[in-house]
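Student: Quick one, what's the 3D model for this:
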Amino acid sequence: MSLRKKIADSEGVLNWVARRVASYIRMVHRTGTWRRIGYEPLDALLDQGEPVIVVLWHQRLALSPYFFPLDKGQICSITSAARAGSMVGRVQKLFGMDTIAMSSHKRHVALSREVLGKIRQGISIGIAADGPRGPERISSTVPLVWARSSGKRVFVIACSARHGTEAGTWDRMLLPRPWTDGVFLCREWTETVPRKADDAEIERLRVSIETLLNEITAEADRMVGREPWVPAG
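Tutor: Okay, here's the model as predicted:
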């Protein structure tokens, strides 16, 4: 193993980087002016001890520790087991979030069993609908499967900031800057996933949640003066 890889995989190095990233996220949130809109139904459920499923685009993960009201309930996010995803998980844990690493070696059945176990414990679940590797803004059916299996309500969340940089990653992740205006939007996805939905119905529901995610993200962008994302072609 090369020295560079040993350093990159070092627990000490990874934890140090995670602490630096967490400090930056806290500074961005502390120095900015952030509005929180549409959270009342989600807050009410959490006050009743009812877990939910939270869905967002991978592009808007940078401030994920502030998407969910951690003072009202616990949330477990689904991250990638790869190095970048592992770093996201480390950072989120520093804010008090729980995480489950999703790897190519873990069967979907095993992952779903672990997720449903968390929900039965009263822990909400957060997932990037197009993560961890894309394609960008194309939702998977995973949130639908978990909504059907758990019967829990689904909320989509978006974040945007007036001043920020798009990273050169597959998802063009938005990295908000300090001292910016920003907004967190939350909206319930009100469709129901039937127990015996056929492929056509699952596809319709997948497009439905994808469309709502795009709508709420575009709305957040417009509220802070950013140009909304437009699909290629």
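
Student: going forward, measure contacts between C-alpha atoms and count neighbours the same way
Tutor: OK.

Student: for this structure, what spans make up the strands?
Tutor: For the chain, applying DSSP state E gives strands covering 33-37, 53-56, 75-80, 98-102, 124-128, 154-161, 164-166, 174-176, 181-189.

Student: Let's have those in JSON lines, adding distance to residue 6 and mean neighbour count.
Tutor: Formatted as JSON lines, the strands of the chain follow (distance: least, CA to CA, whole Å; neighbours: other CA atoms under 10 Å):
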{"stretch": "strand 33-37", "distance to residue 6": "39", "mean neighbour count": "14"}
{"stretch": "strand 53-56", "distance to residue 6": "33", "mean neighbour count": "27"}
{"stretch": "strand 75-80", "distance to residue 6": "20", "mean neighbour count": "23"}
{"stretch": "strand 98-102", "distance to residue 6": "21", "mean neighbour count": "18"}
{"stretch": "strand 124-128", "distance to residue 6": "29", "mean neighbour count": "24"}
{"stretch": "strand 154-161", "distance to residue 6": "35", "mean neighbour count": "26"}
{"stretch": "strand 164-166", "distance to residue 6": "29", "mean neighbour count": "14"}
{"stretch": "strand 174-176", "distance to residue 6": "28", "mean neighbour count": "22"}
{"stretch": "strand 181-189", "distance to residue 6": "38", "mean neighbour count": "21"}
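
Student: Please give the structure of this sequence too, so both can be compared:
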Amino acid sequence: MPSAWARFWVTLGPEIDRKEGLVLVSRSRDGALITSALKDYGLTPVAGSSSRGGREAARRMLHGLRAGSVAVMVPDGPRGPRRVFSEGAIRLATIARVPIVPCGAYAIPSRRLSSWDRMIFPLPFARCTAVVGMPVVPDGGEPSILAHELAASLNTTMDEAVVRCTAGRAP
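Tutor: Here you go, the predicted model:
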């Protein structure tokens, strides 16, 4: 059962056209924890990665995109390197003919993991800021070039989220 907080965020009101949100998660213990949290927020987890179940997950994501869903993918893949776009997300967006929208987020107070991705976990009552970048429509060009452009855009949104979240706070 979703918490009252989760129900608050999921309830958007009748004037907002809500689309299904598909979120790619790994088939690991960490993925299972994320899956549990996503369901509380009304999001649909799709299990798979480049190393396990990726083809099936990509098919499911493509089917959802073509049906009008929104797909959420962490762009740096299951092993990194951090903030470097894998070409899988670009290929999927190209095939589905949908834009890629870089998003960044930050929270204070939070704890940062010492893992390769340096993931942060917001602490209770944290101030959270999310920044949405400009959509990029893959034009069928070289995926590696677009990956570099998207990584730069992602870094910009991440940096802006940190600045906005920490504005007015003592260091």
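
Student: returning to what we had before: let me know which of the strands of structure 1 is the nearest to residue 138 of structure 1.
Tutor: strand 124-128 (10.4 Å; CA to CA).

Student: Where does that closest one end up in structure 2?
Tutor: Counting by TM-score structural alignment, strand 124-128 of structure 1 pairs with residues 70-74 of structure 2.

Student: related to what we said a few turns ago, okay if I get the strands of structure 1 as a markdown table plus distance to residue 200 of structure 1?
Tutor: What follows is those, written out as a markdown table (distance: least, CA to CA, whole Å):
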| stretch | distance to residue 200 of structure 1 |
| --- | --- |
| strand 33-37 | 33 |
| strand 53-56 | 22 |
| strand 75-80 | 26 |
| strand 98-102 | 27 |
| strand 124-128 | 23 |
| strand 154-161 | 20 |
| strand 164-166 | 35 |
| strand 174-176 | 33 |
| strand 181-189 | 19 |
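
Student: nearest to residue 5 of structure 1, of those strands?
Tutor: strand 75-80 (18.7 Å).

Student: quick one: contacts for residue 120 of structure 2?
Tutor: 106-107, 110-113 (CA atoms under 8 Å, 6 or more residues apart in numbering).

Student: Can you give me the distance of the counterpart of residue 105 of structure 2 in structure 1 to residue 84 of structure 1?
Tutor: Under the alignment (TM-score structural alignment), residue 105 of structure 2 maps onto residue 159 of structure 1. Residue 159 of structure 1 sits 20 Å away from residue 84 of structure 1, going by CA to CA, to the nearest Å.

Student: Repeat that for residue 194 of structure 1.
Tutor: From residue 194 of structure 1 to residue 84 of structure 1 the distance is 35 Å (CA to CA).

Student: what do you get for residue 210 of structure 1?
Tutor: Residue 210 of structure 1 is 24 Å from residue 84 of structure 1, by CA to CA.

Student: same question, residue 121 of structure 1
Tutor: 28 Å.

Student: What of residue 145 of structure 1?
Tutor: For residue 145 of structure 1, the distance to residue 84 of structure 1 - CA to CA - is 25 Å.

Student: Tell me which of these two has more neighbours.
Tutor: residue 145 (15 against 12; other CA atoms under 10 Å).

Student: how about residue 87 of structure 1, what's its match in structure 2?
Tutor: Match for residue 87 of structure 1 (TM-score structural alignment): residue 33.

Student: coming back round to it: closest one of the contacts of residue 120 of structure 2 to residue 25 of structure 2?
Tutor: Of the contacts of residue 120 of structure 2, the one sitting nearest to residue 25 of structure 2 (CA to CA) turns out to be residue 113, at 17.9 Å.

Student: which residues touch the closest one?
Tutor: Neighbouring residues of residue 113 of structure 2 by CA under 8 Å, 6+ apart: 119-121.

Student: ditto for residue 108 of structure 2
Tutor: 122-123, 126-128, 165-166.

Student: try 7 Å
Tutor: By CA atoms under 7 Å, 6 or more residues apart in numbering, the contact set of residue 108 of structure 2 is 122, 126-128.
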